[in-house]
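A.B. asks: model this:
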Amino acid sequence: MCHLAAGAISTHSPQRSLTRSVQEDVFFSLEVSCDGTPTIQWTFMSGAVSRTIGTWQPGGYTNITEDYSGRVQAFNNGSMGLSDLRLQDAGHYVVTVTETAGSSKDTGFVLKVNEVLYEDLQYLSVSALALACVAALLMLSTWLLDKAYRRIVAWRRRKQMPENDATELQPL
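C.D. replies: Below is the predicted model of the structure:
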């Protein structure tokens, strides 16, 4: 839990380190209180990249950049929702709250985005399919060998039987 105050600006955030998977949504929870109407600006930073996500005033204007248009939801309390996460969304998010008098306060969030590993599932299904094919081949070869064995045994029995010549019956 974080509660920071600088001058008349106060921000509160229950969780500042978040982990989500690709294509999920994330909610950066923030409570802002200050004198007057604050201007809230969210910025994304990762490595050498720094870009503004959007700026808004509670109950006033909302200006979301084109890169994030359709994916960002701005809330009057300073919170922000980001939908349909991508791997490139992983990084640091900084919210700057500026009051009408000009003082400002920054609060940071860290977002980790995990990749969903469909390759593992694909590997597992291919392995199961290969094992099923091997099992089917083994069952087929066992069936064929059994059939051949029975034919050979029947052939040997016929070969060992005496010819159909006249058999004399002995009286008892």
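A.B. asks: only C-alpha atoms for contact and neighbour calcs from this point on.
C.D. replies: Fine.
A.B. asks: ok, the residue positioned nearest the centre of the chain - contacts?
C.D. replies: The centroid of the chain falls nearest to Val116 when counting by CA atoms, centre = their mean (3.2 Å). If you count contacts by CA atoms under 8 Å, 6 or more residues apart in numbering, Val116 has them with 21-22.
A.B. asks: gap between it and Ser21?
C.D. replies: Distance of Val116 to Ser21, given as CA to CA, to the nearest Å: 6 Å.
A.B. asks: name the next helix or strand following the lengthiest strand in the chain along the chain.
C.D. replies: If each strand of the chain is counted by residues according to DSSP state E, the longest one is strand 104-114. Once the chain leaves strand 104-114, the next helix or strand it forms, by DSSP states H and E, is helix 118-160.
A.B. asks: can you report how many residues lie near the closest residue to Ser104 other than its chain neighbours?
C.D. replies: Leaving aside its chain neighbours, Ser104 sits nearest to Thr98 (4.1 Å; criterion: CA to CA, 6 or more residues apart in numbering). Residues near Thr98, counting by other CA atoms under 10 Å, number 20.
A.B. asks: another for comparison:
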Amino acid sequence: MSTPGNVWKGLTRAPALLCLLCLLQISFQTEGVTITIPHLVINATVDENATLSMDYSCQGSPTIQWKYVSDWYTTNITVWEPHMYENTTGAYQDRLNLYENGSIQILHVQISDAGFYVVTVTEDSGTSKEGIMVLKVHEKIFEDLHVVSIAVTFLVFISGFIMILMWLLNKAVEKHLKQKWSLTLQESSDIEVIELQPL
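C.D. replies: Have a look, this model is predicted:
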């Protein structure tokens, strides 16, 4: 059976333990890097701009690095520390916008830009976290339809022109045959008239 002294000791330990747990939780929340990626798959069409959105939280000043990863190779796109420095690879130099939240925007994407993009956020202590996104780049459908519609319009125009030309030729042939037929009839009637004249 517990004595009043033991109960008192348990009650005094509970707030101390609770405070210790709160401090540990706060320290776990403030240490490390967290990355939030709203869209894991980004769809874009050729020549559009594709924004690879993300957000991060960490202690101190982070270093943010983006890489392109394919089946055959990995390309460093950019490394930067917000408000400090930026190092962007030559191939992306004029095609990249950087944002303070760690997001990047690739300008005028091409089919070759499709693939996996890895972002790494590293804080001063060396703790880092990675996030992965997939960029899918689609061909412009409306350009194909535009070419097809022009081709169909051209073919309809040509076929209409040919039909009118054939109709005109048919009328010309009919007129020619009628003239020939009437000349033949006139010649045959002239022959008959000549034959019927008395000697």
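A.B. asks: so how far is Val26 of structure 1 from the residue nearest to the centre of structure 1?
C.D. replies: Separation of Val116 of structure 1 from Val26 of structure 1 (CA to CA): 16 Å.
A.B. asks: which residue lines up with Gly36 of structure 1 in structure 2?
C.D. replies: Correspondence of Gly36 of structure 1 to structure 2, assessed by TM-score structural alignment: Gly60.
A.B. asks: how about Ile106 of structure 2, what's its partner in structure 1?
C.D. replies: Counting by TM-score structural alignment, Ile106 of structure 2 lines up with Leu82 in structure 1.
A.B. asks: that match: what's it in contact with?
C.D. replies: By CA under 8 Å, 6+ apart, the contact list for Leu82 of structure 1 reads 25-27, 71-73.
A.B. asks: what is the most widely separated pair among the residues you listed?
C.D. replies: Phe27 and Arg71 (11.6 Å; CA to CA).
A.B. asks: joint contacts of those two?
C.D. replies: What both Phe27 of structure 1 and Arg71 touch, as defined by CA under 8 Å, 6+ apart, is the set 81-82.
A.B. asks: go through the contacts of Leu82 of structure 1 and flag which are in strands.
C.D. replies: When those are checked against strands (DSSP E), the matches are 26-27, 72-73.
A.B. asks: wait, which of those residues is closest to Leu131 of structure 1?
C.D. replies: Set against Leu131 of structure 1, the nearest of these by CA to CA is Val26 (40.2 Å).
A.B. asks: what does the closest one align to in structure 2?
C.D. replies: By TM-score structural alignment, Val26 of structure 1 lines up with Ala50 in structure 2.
A.B. asks: my guess is that match meets Leu96, correct?
C.D. replies: No. The pair Ala50 of structure 2 / Leu96 is not scored as a contact, 9.8 Å apart, by CA atoms under 8 Å.
A.B. asks: that older thread, what do we get in structure 2 for the residue nearest to Ser104 of structure 1?
C.D. replies: Counting by TM-score structural alignment, Thr98 of structure 1 corresponds to Thr122 in structure 2.
A.B. asks: quick check: its match touching Thr63?
C.D. replies: Yes. Counting by CA under 8 Å, Thr63 is a contact partner of Thr122 of structure 2 at 5.2 Å.
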